[in-house]
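# sequence-free structure coming up:
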C-alpha cells in the first residue's frame, strides 16, 4: 500500500502507477441494494430469471454507477493518505464504460497519478482509474477521478 504524508511525497509519484486494489466480487445482493438506494430497478440488473433469457449477457449486470461508486472503497486499498484534515471527492472526468460487469464477477481498481497541484494549500490530484474484470481483456471502465486533500 502506498503511504503519503504530504504534498511533496504525493508529487514524487506523478506519472506513476500508484497501485492495484484487492479483488472485489459483485454479488446480486449488492446489485439489489444499489437498486434500492437509487430506485433503478431496470430488469437487466435485478431480474435474474429474465436476464437468463433476454439479456445478451445471459445474467444480470451491475449498474455502471455501482461500479463507479466503489472507487472510494477500492482506492483506500491502494493508498493511505495521512496527515489530512479532510478529503473531498471533487469530480470525475472522461469516463468510458468498456464492458458490463456481470454478477459474481471479480473487479479490481488500478490507479495512476496523472496530475497534482497546490491550490493555496489544498492538494488537487487527478487519478486515472481503470476497473479491471478478472478474466477479461477489456476493462469495465477507464477515466479520471479528482480528489482534494487538506493536509495538516
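That came in fine, so what should we check first? All of these numbers come straight from a predicted model, not from anything done at the bench.
# alpha carbons only for contacts and neighbour counts from here, please
OK.
# element containing residue 33?
Residue 33 is part of helix 28-38, with elements assigned from DSSP states H and E.
# so which elements touch that helix?
When contacts are defined as 3 or more CA pairs under 8 Å, 6 or more residues apart in numbering; DSSP states H and E, helix 28-38 packs onto helix 43-46.
# show residues contacting the helix or strand that the helix it packs on is followed by.
Toward the C-terminal end, the helix or strand that comes next after helix 43-46 (DSSP H and E) is helix 48-54. Surrounding helix 48-54, the residues in contact under the criterion CA atoms under 8 Å, 6 or more residues apart in numbering are 43-44, 57-60.
# show me what counts as buried in helix 48-54.
Using 16 or more other CA atoms under 10 Å as the test for burial, helix 48-54 gives 48, 51.
# A further structure is provided below for comparison with the first:
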C-alpha cells in the first residue's frame, strides 16, 4: 500500500499517526460490558471469585472490551483529511498479548501502514494499533486495523436495504 495524493494525511507508511490519552478501566466498565454482551464471566466481573479461584488475582478486562476502545482512541489520536469519513472494514490480525487488570490505565498508539485507492473513490487504509498498559512493557493487544475512508467526492448515500 502506498500513500495516495487524494488521501493527504501527511504521513508516510510506518509513521506514528498519534497516541490517545490514558484511560482507566474500572470494574464498572467490565460489569457493563459483560451485561451488554451477555457474558458475565466471573474472571471479568467478580473480584471475590478471582481472588479465590481465578487465574489472575483480580478481574481483568474482556479482550473484546479492550478491542472496542480502539474507535474512541482513534478519534483522539488519528488525523483524517478534512471532510473525509472513515468506516470500520475489519482486521487482518488481532492478538491479545497481556491481560489488563482492573483499574489499569491504557491508551492506543496508531501507526499508518498505507492507503490503497478503490474503484468507488474510497481508500482502504491499514493501521497498526497497539493498546499499551501504563507501566507494563508488553502491550494488551496489537492489531492491523482496516478502514474505508471516503473523501468528500466519494461520499454518497448507500442503500442499506
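All right, it came through fine. All of these numbers come straight from a predicted model, not from anything done at the bench.
# coming back round to it: how close does the helix holding residue 33 of the first structure sit to the second structure?
By mean CA distance after the TM-score superposition for the first structure, the fitted helix 28-38 of the first structure averages 0.6 Å away from its aligned residues in the second structure.
# chain center to that helix, what's the gap?
17 Å (CA atoms, centre = their mean, to the nearest Å).
# out of the contacts of helix 48-54 of the first structure, who has the most neighbours?
Highest neighbour count within the contacts of helix 48-54 of the first structure: residue 60, with 26 neighbours (other CA atoms under 10 Å).
# pull the contacting residues for that one.
Residues counted as contacts of residue 60 of the first structure (CA under 8 Å, 6+ apart) are 28, 44-48, 51-52, 102-103.
# contacts only, for the residue lying closest to it once chain neighbours are set aside.
Residue nearest to residue 60 of the first structure in three dimensions, not counting chain neighbours: residue 45, with 4.9 Å by CA to CA, 6 or more residues apart in numbering. Residue 45 of the first structure makes contact with 31-32, 35, 60-63, according to CA under 8 Å, 6+ apart.
# in space, what's closest to the spatially most central residue of the second structure - neighbours in sequence excluded?
Residue closest to the average C-alpha location in the second structure (CA atoms, centre = their mean): residue 70, at 2.1 Å. The shortest distance from residue 70 of the second structure to any residue other than its chain neighbours is 6.8 Å, reached at residue 108 (CA to CA, 6+ apart).
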